[in-house]
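1. sequence? don't have it. structure:
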């Protein structure tokens, strides 16, 4: 997993996103290693679109200006597969044809050679979140909270440079939601990863503990 010493800040430099001539949002911010920036607003306010821009997979129907940088490196024109963004969505999106451990091993960088070494790393990642011994389990046998933990560890073993969180807690029940929030934010901080969270839930923003930028309005949703 990524070491804190490797972490760099993430900067959204004068980013503006438009659709059919209407500006959805305009954001400028620098997110320090281990910091969470929350973008909060209703559906249709451009929150997920901002993550798509940061991740490098923005639909060409949108117009965008501004830049995204990691440290001093400009990623604006860098393909998505070379940005090393770690992304969590509302659904865990585990691969059904792979075991629980296989899902995590899939994300381990190619620099880790050999089946034994890759399995050991995946097993250690599962152990970290209370899922020791789950390597050979079918993902469909897991609870919602367990799937969320596997998705998080799969993301972290991929050695991301920054995290993009697209309402990843919204489909969990109240108790699991708080537990998963704490896990995700503590892991991001420990790894020194700058993080952007988009949500419409003020409890998510409070748990994140960082700056909040509000976009859109209920009338615009």
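-> Everything's here; your move. Remember, it's a predicted structure, so these values are computed and weren't measured experimentally.

2. Please make it C-alpha for all contacts and neighbour counts, starting now.
-> OK.

3. if I pick residue 107, what's in contact with it?
-> Shown in contact with residue 107 (Cα atoms under 8 Å, 6 or more residues apart in numbering): 154-155, 157-158.

4. so how far is residue 48 from it?
-> Note on residue 107: its distance to residue 48, by Cα to Cα, to the nearest Å, is 23 Å.

5. Repeat that for residue 36.
-> 16 Å.

6. In terms of packing, which of the two has more residues around it?
-> The neighbour comparison of residue 36 against residue 48 (other Cα atoms under 10 Å) goes to residue 36, with 26 against 21.

7. Quick check: the more buried one touching residue 205?
-> No. Contact between residue 36 and residue 205 fails when scored by Cα atoms under 8 Å: they sit 9.0 Å apart.

8. and here's the other structure:
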């Protein structure tokens, strides 16, 4: 289980204090208004932001002393963060070995992962030769191939059209059911993930205001605030 308890972060113009629990193997969708602290929450779990207090653990392991590279988490950003001079296969292989010195078995694993995300045969292409949805599949493959059990997705599909965005969410759900991973995903269109996520958390003003089953959150007294958050995104 991912357990966040009273993790506090402060800046001159913003203050956050997060508490949230996510069961291992589930998909938790994080929703809320722009600027409310969704991305900061993921960055804190990944280790890019350091809380001033509180506890943060995953499957019983204290994450706070660990640098980002040592944490059991992989993160996919909205802009996918691919290297334009590397091929698709090389970008994915970075999740295995930053040196790109792969064994024969590891090269086969890269091919298998590309097949899993629907990109078989795209090995030698460069990111600039691909669509936005295809690039996000590459970024997802790189995160999954790392073998890290916690995958953080920071609004990775917000730039895609509704149909493709839904396809990518379904792909994420399919992949996480085949692999023992926990996924925490920020998203500004909760309707796209309501029937897929196991859990939904509403974050605003640097706090987890509510967390529970998606249907319960979307049909709660928070509904007007959620609708306003969606319209502002």
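-> Ah, there it is. All figures in this text were calculated on a predicted structure; none of them were measured in a lab.

9. any idea which element residue 198 of the first structure lies in?
-> For residue 198 of the first structure, the enclosing helix or strand under DSSP states H and E is strand 195-199.

10. Counting by contacts, list what that strand packs against.
-> Applying 3 or more Cα pairs under 8 Å, 6 or more residues apart in numbering; DSSP states H and E, we find strand 195-199 of the first structure packed against strand 36-40, helix 47-55, strand 162-166.

11. and if we set it to 6 Å?
-> For strand 195-199 of the first structure, the packing partners by 3 or more Cα pairs under 6 Å, 6 or more residues apart in numbering; DSSP states H and E come out as strand 36-40, strand 162-166.

12. Determine which of those strands approaches residue 87 of the first structure most closely.
-> With distances scored as Cα to Cα, the stretch of those nearest to residue 87 of the first structure is strand 162-166 (4.8 Å).

13. Could you tell me where that closest one falls in the second structure?
-> Aligned by TM-score structural alignment, strand 162-166 of the first structure falls on residues 150-154 of the second structure.

14. Return the mean post-superposition distance for that stretch against the first structure.
-> Once superposed with the first structure, the aligned residues differ from stretch 150-154 of the second structure by a mean of 0.9 Å; criterion: mean Cα distance after the TM-score superposition for the first structure.

15. what's the offset of that stretch from the middle of its chain?
-> Relative to its parent chain, stretch 150-154 of the second structure has a centroid offset of 2 Å by Cα atoms, centre = their mean, to the nearest Å.

16. Just the residues contacting it, thanks.
-> 73-78, 181-186 (Cα atoms under 6 Å, 6 or more residues apart in numbering).

17. would you list every one of the strands in the second structure?
-> For the second structure, strands defined by DSSP state E occupy the ranges 2-11, 14-22, 27-31, 53-58, 61-62, 73-76, 150-154, 182-186, 199-204, 207-212.

18. any chance of the ones you listed in CSV, with distance to residue 136 of the second structure too?
-> Below are these laid out as CSV (distance: least, Cα to Cα, whole Å):
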stretch, distance to residue 136 of the second structure
strand 2-11, 25
strand 14-22, 24
strand 27-31, 18
strand 53-58, 26
strand 61-62, 30
strand 73-76, 8
strand 150-154, 11
strand 182-186, 14
strand 199-204, 22
strand 207-212, 27
